[in-house]
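K.L.:
Compute the structure for the input listed below.
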Amino acid sequence: MSRQEPHAPIAEIEANAPSYDYNEASKQHNHHHDHDTPSKSAGSHSDDDGSLHSRDAREEIVAEEGAQGVARAEAFTRLLRSHKRGKALLWLLGILIWCTMFVYALDNGLTGNIFTPIIGSLYGRHAQISAVTTASSIIAAVSKPFLGKISDYTSRPFTYSITLCFYCVGFIVAATSETWAAYIIGLCFTSFAKAGIDLLGDIIISDLTPLQWRQFFTSGLTSPYFITAYIGGFIVDGLGITDADYGQWRWALGMFCILMPAFLGPVIVLLFALQRQAAQLGMISMGASGIKRRGQESTTRGQTTWQIIVAASISMDLVGLLLFAFGFGLLLLPFSLAKGAQGGWSNPSMIAMVVVGFVLLVIFALWEQYGAPVPLAPRRVLRNRAFLVAVLIDFLAQFGSFVASIYFSSYIYVTQDLTDYQWTALTATTTVGLCFFGILNGLLQRRFHRFKAQMLFGSVAKLIGYGICMTAGNRATTNLAALAISRILIAMSGMMVGGARLASQCAVAHRDLVTTIYTVSLISSVGSSVGSSVCASIWQNRMLTYMREEIPATVPDATIRKVYASIKTLRSYPLDDPIRIGGIAAYQRVQGIMFIVAIVVSAAGVIITFFVPNYYLGTQHNHVSKRDLDGNDVGGPVVRDTSNEAPPTTSGQKAWRAIRDAWDFPPRKPLAA
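P.N.:
Next comes the predicted model:
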């Protein structure tokens, strides 16, 4: 690929961007909106003053009143496409966001895979890594809807500012921690922040791209992993993290307090500047015009601070988020904590946590259905088939991946005698592969305007990848070549997950885009949390038992507990030492169980892929409005244009048409606006 080729997509997206009369556009949109408002469903009616009394209509009005962030995003999108320096500003914004994601990628690759296992060993808490991962996943799961709502209610740069504050505080706490508990608290803060950075990157890319380029540019945000995956090893070596004294591990964490503000800060400043300039030019977007049409120039004018806070809490469904967070956390955390609790599962507190968590989730479901003025996701989204299938695929993908991968870096560290750099590079192979195949998938989508075939290919490759990790006797293999090849095959599953997420975005209007992104991410995080809990249960209930069975009986129980608590202690024994041999055998048995779970889940993912609608990817922003980024109606088929096709006459033609229609799996009715 030449160095000039990446410019082609940008040029195509921005070509011939029209200049706007924004006041006239607002009037036209208001007229269009009056005819398109979905308030004519059975059981609802509209008064002359525009008040709507059905539940779905109330959701729409409140959502518009709390959609200032959407309005501002559409405004600066139009500014970038119509301003004489718009292209240069777009490139500047893209470069700054890429630099931010570079730091994010470096953090993800080092903190989760390297630093946490090593620091866990430092405090003798290596067995609790899965519990930390579960807690982090729960925080990320709840954070994305919360931050998504904030970004819609306020603006994208304001939400970025919140995440930056939490990010810096979290790493300061982790880097200065003197206990394992303090380190976990720091990671919880950073989990909230990283969820926001990840979500906002996806939102901004989705705001600025049509369907045919969205996967390519979304995957482009992950391209820093091509670099960070291989410089991470040098950082680990340079800071001496794996040395006997754990080297400068505090600076390993503290450096992110410097790097992230250096790159994310300019992004925030630029977005605020674009937002301000768009406001000064009088640009009015869909959400804002809907508010002004109802004579509500300011929804906060004349209100007290408390009334504004209450209104914002209702718009963000704060009650629902808290019910979900506490319920989900209480339900899953006991699976990670029970082994270390006195009496295990017979401890009353463990049972109480599970019961209370389940009850809270039931209350959450009832609240969302009957009580929430503005649910986390409107019914029009929850009833969307593409969205439901995407959610299921994402859940299963994350569940299987986290079951198999949480202790994978520890498995490699113990079973192989690799250098720190080699260990870091091998554990990063899947991440690099996901980035590569994501970008490749984006180019294939632009070329063929389809995504379903790539999804099926990726799901099958993932299944094969987990399969070759196994040996006879349901044990994980220690063959380095097989493990490396499996990482590449598993990475191809990015085509499946990326396609599913794009399908969910094809089927919703722009006003529901953020809701769709954060809801899919929410369920994805639920899958990773459940996977972490299952992984924790397997590890904590099997590993110590298997070590006692595999390590010679002459070895003291205290020594076995030491190698169980620290991968560095186990690896300090030579490969031919009976303790190391027994430890490796125990790791093989436990990791083998985890791979089996991942195989079963991956097989289910292959089947579900067939039920994804094979949407056509064109210049539309989505298939609901069928408008491009300039607001022009570009039409186009939802799945496939068959208007010019002759009816099938032979049995072969009829069979082929039936197979093709079954493969496309088109929506049974028009997509809801």
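K.L.:
okay, CA-based contacts and neighbour counts for the rest of this
P.N.:
Noted.
K.L.:
All the helices of the stretch 251-400 of the chain, residue numbers only.
P.N.:
Under the criterion DSSP state H, counting those that start in this stretch, the stretch 251-400 of the chain carries helices at the ranges 256-280, 286-293, 305-315, 318-337, 348-366, 379-382, 385-405.
K.L.:
Pick the most buried one from those helices.
P.N.:
When those are scored by mean count of other Cα atoms under 10 Å, the highest mean neighbour count falls to helix 385-405 (a mean of 25).
K.L.:
Now the second one, please; I'll put the structures next to each other:
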Amino acid sequence: MGSPLDWIRSTGAPVVEDQAAAERRANDKEANEKEGAVATDGPHGSANGENDGDSDAISLNAQHGVQAIEALTKVWTKNNLILAYATIWVIFFVDALQSTMSGSLVAYVTSDFYAHGLTATTGIMSGLIGGLSKLSLAKILDIWGRPQGFAIVLFFLTIGLIMMAACNGVETYCAAQVFYWVGYNGISYTISIFIADTSALKNRGLMLAFASSPYIITVWVGGPLAQAFLDGPGWRWAYGVFAIITPVVCMPLLGLFWVNYRRADAAGLLPKREVVKRTSWQSVVHYFHEFDVIGLLLITAGLALFLLPFSIYHHQAEQWKSPLIIAFIVVGGVLIVAFAFWEKYFARVTFIPYELLMDRTVLGACILAATLFVSFYIWNSYFFSFLQVVSGLNVTEATYLTNTYSIGSCFWSIVVGILIRRTGRFKWIALYFGVPVTILGVGLMIAFRQPGVNIGYIVMCQIFIAFGGGTLVICEQIAAMAATSHQYIAVVLAIEGMFASVGGAIGSTIAAAIWNGVFPERLAEYLPLESQGNFTEIYTQLPVQMSYPIGSPTRDAINAAYGDAQKWMIVASTVIQIVSIISVLVWRDIKVKDFKQVKGRVV
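P.N.:
Next comes the predicted model:
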């Protein structure tokens, strides 16, 4: 394997400086950095991306996908720009609606297959692959182009929805979730890159918040829609309908891409690409190495095999002593180690560009993303079930409450975007508001997410977490993008997304391990004698849990078991938040107000 500079050369990106020069500049910057200092250069080229003589010229040394989007922004009109963002809003609205609805249906899908205890497990593999696939998607966006990547992930999303509508077991549903999350994460990621391509850095937080604003509306619609499908044609139709709607609403954005790319090509703005003649087999081999397929398989399989035993061990007769569980952990660990050796010694193109990851602002943003997702998935995995069983809410009411985070974070992220635009800074907002408010909200749930506690206290905690989380999500993305130049944005956000998805998988694993370790044990202990014979049905099916009248001895026993499991889940979620303090402290205090990072007609 070559050095990081070899990786840059292999992707067609410019080598801005040699390692010694980079170290000298980093040392000089570190010595001169103070609160209020302006970061005029990113670690991998100028912050404004001016690597050629003309600051607004197409980047001659950038990869084709970056050149193409820069050419597009030079030829499209103001009306095209407005139409693009309006279309993006509609796409996010539809995606948010079906995502909110889907979240309300998961417990019913797993219960239909007598596997309610696997509610969190269904997201582990899909979350891992969905996040890790962003690195390959970043390559597609940079090498082939933005619309090509968008079309690919739209295909995966549609296939996933069709498979969920037709699944006949929890195994098929899990497989469908993999396709779905590759597509769903890919669409949101591709659009985030497009927003980065077409907005000034000082306005980018505001535009990202604008794109997420549909969640403020869909939270009120997703729950009733899920309930309507459950009461009517069933949950299968819920997925089937959106398998038709989603491609339809995405087509206008693809059309806008296509029209303006043709216009830029006709204007001669796209640099001529050197045609490399390869046979079909040579092309397969080239892209096999370019996308580091072996590295992707090793890290995905390794993490999945290592994490899955923590959520499925309870279903084995010998539990942790089961040969299957032991084999999963050992083989998973070996594959993770093999991935590290492969990347260091054998991979022609590295899966993770280390020179980007080792920038302290980028690394801090990635660790913060992972921490937030670990914490979120621990406390949120069985939250919907808790609200229905312990708090006695119906599907619509529970959906409203679980999506308090979506409403609050999307609303507050707009405020954060405005603050970043006005002040030109983001670190202080994350450190002095985002982190402490998030820790406060999660920590208070230890006391308030218990049987018999007024639901209003839970709502209060959700509002705290929403405002804190809305702040940190925007700030972490701006931090990662501010530390590099335009041509590396796709890779940096892919790395950040990978950390988030791995964090989500770890969080789901911890949640499932605590749930399967605590809930059935406490349930068996608390259930009255007359209900002991129904233990398996009560444990595995949410509708059976809710079938016992509120206030009955059996329902009280179920609620008490829920409370014990929830307490330990939230304790773990709160403790992991300590890492978020450190991850924000290491950021450089970059001033983004005066950056010119992108070219052409942008927001």
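K.L.:
okay, the helices of the stretch 251-400 of structure 1 in TSV with distance to Phe146 of structure 1 next?
P.N.:
Compiled in TSV, the helices of the stretch 251-400 of structure 1 are given as follows (distance: least, Cα to Cα, whole Å):
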stretch	distance to Phe146 of structure 1
helix 256-280	19
helix 286-293	20
helix 305-315	10
helix 318-337	7
helix 348-366	15
helix 379-382	17
helix 385-405	18
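K.L.:
Give me the number of neighbouring residues for the counterpart of Tyr546 of structure 1 in structure 2.
P.N.:
Superposed on structure 2 with TM-score structural alignment, Tyr546 of structure 1 falls opposite Arg522. Using other Cα atoms under 10 Å, the number of residues around Arg522 of structure 2 comes to 18.
K.L.:
Arg522 of structure 2 in helix, strand or coil?
P.N.:
helix (DSSP: H, G, I helix; E, B strand; the rest coil).
K.L.:
OK, contacts around Ser508 of structure 2?
P.N.:
120-121, 123-124, 374, 377-378, 381 (Cα atoms under 8 Å, 6 or more residues apart in numbering).
K.L.:
which of the residues you listed are the two that sit furthest away from each other?
P.N.:
Using Cα to Cα, these span at most 14.0 Å, a distance reached by Thr121 and Val374.
K.L.:
show me where the stretch 401-550 of structure 2 has helices.
P.N.:
Chain-ordered helices for the stretch 401-550 of structure 2, with DSSP H, counting those that start in this stretch as the definition, fall at 404-423, 427-429, 435-448, 455-482, 489-526, 535-540, 542-547.
K.L.:
Same list (the ones you listed) but as a markdown table, adding distance to Gly183 of structure 2.
P.N.:
A markdown table is the format used below for those (distance: least, Cα to Cα, whole Å):
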| stretch | distance to Gly183 of structure 2 |
| --- | --- |
| helix 404-423 | 20 |
| helix 427-429 | 31 |
| helix 435-448 | 29 |
| helix 455-482 | 20 |
| helix 489-526 | 14 |
| helix 535-540 | 29 |
| helix 542-547 | 29 |
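K.L.:
how about Gly591 of structure 2, what's its partner in structure 1?
P.N.:
Just so we're on the same page, residue 591 of structure 2 is Lys rather than Gly. With TM-score structural alignment defining the correspondence, Lys591 of structure 2 maps onto Tyr616 in structure 1.
K.L.:
and the alignment partner in structure 1 of Gly130 of structure 2, how many residues sit next to it?
P.N.:
When the two structures are superposed using TM-score structural alignment, Gly130 of structure 2 falls opposite Ala140 in structure 1. Neighbourhood size, Ala140 of structure 1 [other Cα under 10 Å]: 28.
K.L.:
tell me, how many neighbours does Ser486 of structure 1 end up with?
P.N.:
Summarising burial for Ser486 of structure 1: neighbours were counted as other Cα under 10 Å, giving 22.
K.L.:
hang on, the earlier thing: do you know which of the helices of the stretch 401-550 of structure 2 lies nearest Ser280 of structure 2?
P.N.:
Each of those was checked against Ser280 of structure 2 via Cα to Cα, and the shortest separation belongs to helix 489-526, namely 27.1 Å.
K.L.:
That closest one against structure 1, how far on average?
P.N.:
Overlaying structure 1 shows helix 489-526 of structure 2 at a mean distance of 0.7 Å from the equivalent residues (mean Cα distance after the TM-score superposition for structure 1).
K.L.:
Let me know the angle separating that helix from helix 455-482.
P.N.:
150 degrees (axes from the mean of the first three to the mean of the last three Cα atoms, to 10 degrees).
K.L.:
returning to that earlier point: would you mind telling me which of the helices of the stretch 401-550 of structure 2 is nearest Trp281 of structure 2?
P.N.:
The closest approach between Trp281 of structure 2 and any of the helices of the stretch 401-550 of structure 2, judged by Cα to Cα, belongs to helix 489-526 at 27.0 Å.
K.L.:
Buried residues of the closest one, list them for me.
P.N.:
For helix 489-526 of structure 2, the buried set under the neighbour-count rule, 16 or more other Cα atoms under 10 Å, comprises 489-520, 522-524, 526.
K.L.:
about what we covered before: can you check which of the helices of the stretch 251-400 of structure 1 gets nearest to Gly66 of structure 1?
P.N.:
Short answer: helix 305-315, nearest of the helices of the stretch 251-400 of structure 1 by Cα to Cα, at 6.3 Å.
K.L.:
so the closest one corresponds to what in structure 2?
P.N.:
The aligned range for helix 305-315 of structure 1 in structure 2 is 280-290, by TM-score structural alignment.
K.L.:
ok now that stretch, how far from the chain's centre?
P.N.:
Taking Cα atoms, centre = their mean, to the nearest Å, the mean C-alpha location of stretch 280-290 of structure 2 is offset from the chain mean by 29 Å.
K.L.:
once aligned to structure 1, how far is that stretch on average?
P.N.:
Compared with structure 1 after fitting, stretch 280-290 of structure 2 deviates on average by 1.9 Å (mean Cα distance after the TM-score superposition for structure 1).
K.L.:
what does that stretch contact?
P.N.:
The contact list for stretch 280-290 of structure 2 (Cα under 8 Å, 6+ apart) reads 347-349.
K.L.:
Quick check: which element contains His35 of structure 1?
P.N.:
helix 22-36 (DSSP states H and E).
K.L.:
Check which helices and strands the following helix or strand past that helix sits against.
P.N.:
Following the chain from helix 22-36 of structure 1 toward its C-terminal end, the next helix or strand by DSSP H and E is helix 55-65. Contact analysis of helix 55-65 of structure 1 by 3 or more Cα pairs under 8 Å, 6 or more residues apart in numbering; DSSP states H and E lists helix 286-293 as its packing neighbours.
K.L.:
Much appreciated, bye for now.
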